[in-house]
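# Requesting a structural model of the entry that follows:
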Amino acid sequence: MSEAHTEQSAQQLATVRDRIDRGMDRRSFLRTLVSGGYALGMAAWLGVDDFLAADDGEVPVVTALVREDPDDPWSIRERTRTVPAEWYAAVESAFELNQRLASIAFTGYLGSAVVPGDHESGTATVSVGVSGDGHSVSELVGELAEGVDLNAETIIDVDEIQNGPEHREPKLADALPDGQVPSGVACETPSSMATLGPALYHPNGRRRFFVTAEHAFMDDHDATDGTLHLPRQAQETIELGTVAHYHPDEDVAAVEPTGRIEPTSRIETPRQPRVRGQFTKFGLADLVARDAELEKVGALTGHTTGKIQGVDAVTCFTEDFCRRGQIRWGGEMDLTDGDSGSVSYYPDPEGEDEDVLIAGFNNARTWWPGQSYVWGVGAYRLTEQHGYHF
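Prediction:
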């Protein structure tokens, strides 16, 4: 396909998408496809097959990847639910604008995030953080916005780290039933302490890993073969394994078990929730629309809850590169040093009482005035980029 033809097709797709956005009914939509000369295969570009499968005014979206068998991590399947077509269109447009902003990365750009409105509003906003004088942001990106609401915020004193919560004793895993260690307890690298996440799976060879934050190995220029240990109260520290894969952009280290202890899909709280799967990007957007709160268990701050403040976020605060596919949730007091590596999660709405779905992986918190949230990579991003799932 020639470059000119590709561009023309993209323009046609945009035109059809706009007409879907305005609430076109199914019969009119089919006429538009025929008159535009579209092949049936083009439906995949628009999600048209989903559009045609739903009642007028609603579209089904994939909201989660969930195990059919709770005890079989390889029985993962897609779960869908219907959402208002107008809301879907607004959120999709906001996702597209957010990615364009990240690609342009104009001077002063520190990050952005999509904030879906509730389902009835049919809206979504892109929140943009800029350094210094941010009054010209609307002028810079106004033409790109194409009707998407834009909220620009000036962020100052990013380098001024504020004090975190008071010192707390870490949660240690003293009991290891069936030779497995749950998420939410302290783990140690050669240079620091972090929180152990729930078992991370990869379909290549059906491998399972321990997981924690890559920055916990910060003293090593290359985290490969770095060791991860499990500290215990008045008992000998146990070696869990060595780093098999590390992903600096996502701040994730996958650790291959090398001893008698295995990773598990349980989280260390009194009710011992069981990880049944994970949310997709649109699943997280749906949670925002329903004003849902995420939970987390960190080795230092323990169990906390908080609302989602932004999805598919881009953060450019701490490195000379930007992290994509992030979640912003809760407040800065929900995370402190030693909590990195924990996960945010939400009860599985269709599972058993103990089942939860993973939203994302907690890496850091805000430390500058005017904003307060935890950020970390979404589980969907790990799947898209590296094939992992929880």
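# For the rest of this, base every contact and every neighbour count on C-alpha atoms.
Will do.
# mind listing what Thr82 touches?
Thr82 makes contacts with Ala54, Glu58, Val59, Pro60, Val61, as judged by C-alpha atoms under 8 Å, 6 or more residues apart in numbering.
# now with 7 Å?
Glu58, Val59, Pro60, Val61 (C-alpha atoms under 7 Å, 6 or more residues apart in numbering).
# I'd like the distance between the residue lying closest to the last one once chain neighbours are set aside and Val59.
Closest residue to Val61 apart from its sequence neighbours, by C-alpha to C-alpha, 6 or more residues apart in numbering: Thr80 at 5.3 Å. Using C-alpha to C-alpha, to the nearest Å, we find Thr80 at a distance of 10 Å from Val59.
# this one next, for a side-by-side:
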Amino acid sequence: MKAIVVGYGRGEVSGAGDQVSFLAYEFKKLLSASPVTSRGLPQFGTGVLLNRMQELGLLSTKNFREGAPPQSRRVSGEAVASELLKRKRACYLCPIACGRETRFGEGPEYETLWSLGVNLSIFDIEQVAELNRLCNGYGLDTISTGGVLGMACELSEKGKLPFRLAYGDVATMKELIVEIAEKRSRGELLAMGTKALGERVGMPEAAIHVKGLELPAYDPRGAYGQGLGYATSNRGGCHLPGYLIGLEALAIPKLVDRLGIDGKASLLALNQNVTAFVDSLIVCRFAAFAIPGDFYSRIASAVMGERITWEESITIGERIWNLERLYNLRQGITEDTLPERFSNVPLAGMLKEYYEIRGWDSSGVPGPDKLKLLELSTGQDGI
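Down below sits the predicted model:
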């Protein structure tokens, strides 16, 4: 399949323009009132999160084997602003302008500052920016690239690789990024990704992934709800669906005990439904730091010309989430778990409660009553 084309009529929704204009006005007011979207992100970019995560113990180094040291500040958003920044960059008409254009091109962003910096024990902001430039040039995801390089350093320490690689060895890592992208020499092995690499060398415990996707910069041992989010994410070890870091670390919209488990399953399921709905509108995720969820229902109502309640929005998101789940199950992707390294995260109890809240069976399969409620059905192919 090459593409999906959606056709629509030429008629306009009566009064939609005025409604959308008014909502845009309110949207900007809310962004201006939030310290995150009016000051933090515009001034320091997404890297503004790094120092806060390090202070909370949510930032790790050396393939999640140690906590991030104080020198992590050398590769923070503040360091990008003071040492690298040429100009801010914004998506079309966005007042936040969280993008950074530096002497090394676009970025680095928060996840990259961690994955190619702190994670690899590289605390020279210019070297991190150069590694980011190489990844951008080759179209490599910086989280996955940093994840496999961090794992490779650990494997090298234990004699599991046919070459040497040490944390902080910037010169060799530059070479490896090129070799990974071109799938040649040493890079051919690393290009497999952490999951396949761990299986190949007989050290799956060193592969920090969920469902084959490398984990980002939030250590789940310091935020249990985020750990449950990784485990249950339909696309694997991704921080975005649900994003309980907002509640557990940033007090957005309120602060909850990040090492508690009570209520985390219900909070996560709700947030996953909301983010699934919001993502379907193709709007920036960073705006959610300032914009309440029900506001997006008003946006959808204005654009579509029919009233969509907040409850209906959540149901739409839940339908999307369950449909993705059914697809995964059809493809044989069934495990909701965390890497062995995070065994101290009390996942089992939260996962059981999560399945119950979702209306799924004990194996995480959506039940017939839930599918009927969401107007979904399964055919011979499982969807």
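# Can you pull the TM-score for these?
Once superposed, chain against chain, the TM-score is 0.22 (TM-score structural alignment, normalised by the length of the second structure); 138 aligned residues with a C-alpha RMSD of 6.7 Å.
# can I assume the residue nearest to Val61 of the first structure sits in a strand?
Yes - if the criterion is DSSP: H, G, I helix; E, B strand; the rest coil, then Thr80 of the first structure is within a strand.
# Now for it, how many residues are close by?
Residue neighbour count, defined by other C-alpha atoms under 10 Å, stands at 15 for Thr80 of the first structure.
# show me where the stretch 1-150 of the second structure has helices.
16-33, 35, 41-44, 49-55, 77-83, 110-115, 125-138, 142-157 (DSSP state H, counting those that start in this stretch).
# what does the stretch 201-350 of the first structure give?
Counting by DSSP H, counting those that start in this stretch, the helices of the stretch 201-350 of the first structure are 281-289.
# returning to that earlier point: what residues are up against the residue nearest to Val61 of the first structure?
Pro60, Val61, Val62, Thr63.
# Try it again at 8 Å.
Applying C-alpha under 8 Å, 6+ apart to Thr80 of the first structure gives the contacts Pro60, Val61, Val62, Thr63, Ala64.
# picking up where we left off before, could I get the helices of the stretch 1-150 of the second structure in CSV, plus columns for mean neighbour count and distance to Leu247 of the second structure?
Putting the helices of the stretch 1-150 of the second structure into CSV (neighbours: other C-alpha atoms under 10 Å; distance: least, C-alpha to C-alpha, whole Å) gives the following:
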stretch, mean neighbour count, distance to Leu247 of the second structure
helix 16-33, 15, 18
helix 35, 13, 16
helix 41-44, 22, 18
helix 49-55, 19, 13
helix 77-83, 19, 21
helix 110-115, 27, 19
helix 125-138, 20, 29
helix 142-157, 24, 23
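# need those in JSON lines with distance to Leu323 of the second structure, can you?
Output for the helices of the stretch 1-150 of the second structure, formatted as JSON lines (distance: least, C-alpha to C-alpha, whole Å):
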{"stretch": "helix 16-33", "distance to Leu323 of the second structure": "30"}
{"stretch": "helix 35", "distance to Leu323 of the second structure": "36"}
{"stretch": "helix 41-44", "distance to Leu323 of the second structure": "33"}
{"stretch": "helix 49-55", "distance to Leu323 of the second structure": "32"}
{"stretch": "helix 77-83", "distance to Leu323 of the second structure": "37"}
{"stretch": "helix 110-115", "distance to Leu323 of the second structure": "28"}
{"stretch": "helix 125-138", "distance to Leu323 of the second structure": "32"}
{"stretch": "helix 142-157", "distance to Leu323 of the second structure": "26"}
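# who wins for proximity to Glu175 of the second structure among those?
helix 125-138 (9.8 Å; C-alpha to C-alpha).
# before we move on, back to that, for Gln226 of the second structure, which of the helices of the stretch 1-150 of the second structure is the nearest?
helix 49-55 (13.1 Å).
# Show me what the closest one is packed up against.
helix 110-115 (3 or more C-alpha pairs under 8 Å, 6 or more residues apart in numbering; DSSP states H and E).
# one step back: just the contacts of Thr80 of the first structure: which are in strands?
Among the contacts of Thr80 of the first structure, the residues falling in strands (DSSP state E) are Pro60, Val61, Val62, Thr63, Ala64.
# Can you tell me how far the residue nearest to Val61 of the first structure is from Gly111 of the first structure?
30 Å.
# Ala10 of the first structure now?
Going from Ala10 of the first structure to Gly111 of the first structure by C-alpha to C-alpha gives 27 Å.
# Who has more neighbours out of the two?
Gly111 (22 against 13).
# Tell me if I'm right that Glu153 of the first structure and Gly129 touch.
Yes - with contact defined as C-alpha atoms under 8 Å, Glu153 of the first structure counts as touching Gly129 (5.0 Å).
# and the two? which has more neighbours close in?
More crowded of Glu153 of the first structure and Gly129, by other C-alpha under 10 Å: Gly129, with 23 against 18.
# What number of residues are in the vicinity of the nearest residue to Thr102 of the second structure once chain neighbours are set aside?
Closest residue to Thr102 of the second structure apart from its sequence neighbours, by C-alpha to C-alpha, 6+ apart: Leu85 at 4.4 Å. When neighbours are defined as other C-alpha under 10 Å, Leu85 of the second structure has 20 of them.
# Show me where the second structure has its strands.
Going by DSSP E, the second structure shows strands at 60-61, 66-67, 85-89, 99-102, 105-106, 209-210, 213-214.
# what's the first one packed up against?
Counting by 3+ C-alpha pairs under 8 Å, 6+ apart, the packing neighbours recorded for strand 60-61 of the second structure are strand 66-67.
# Can you spell out which helices and strands pack onto the strand it packs on?
strand 60-61.
# Quick one: residues contacting the closest residue to Leu65 of the first structure other than its chain neighbours.
Excluding its sequence neighbours, the residue lying closest to Leu65 of the first structure (C-alpha to C-alpha, 6+ apart) is Glu78, at 4.7 Å. The neighbours of Glu78 of the first structure, taking C-alpha under 8 Å, 6+ apart as the test, are Val62, Thr63, Ala64, Leu65, Val66.
# From Ile358 of the first structure, how far off is the third one?
Same thing as Ala64 of the first structure. When distance is defined by C-alpha to C-alpha, Ala64 of the first structure is 9 Å away from Ile358 of the first structure.
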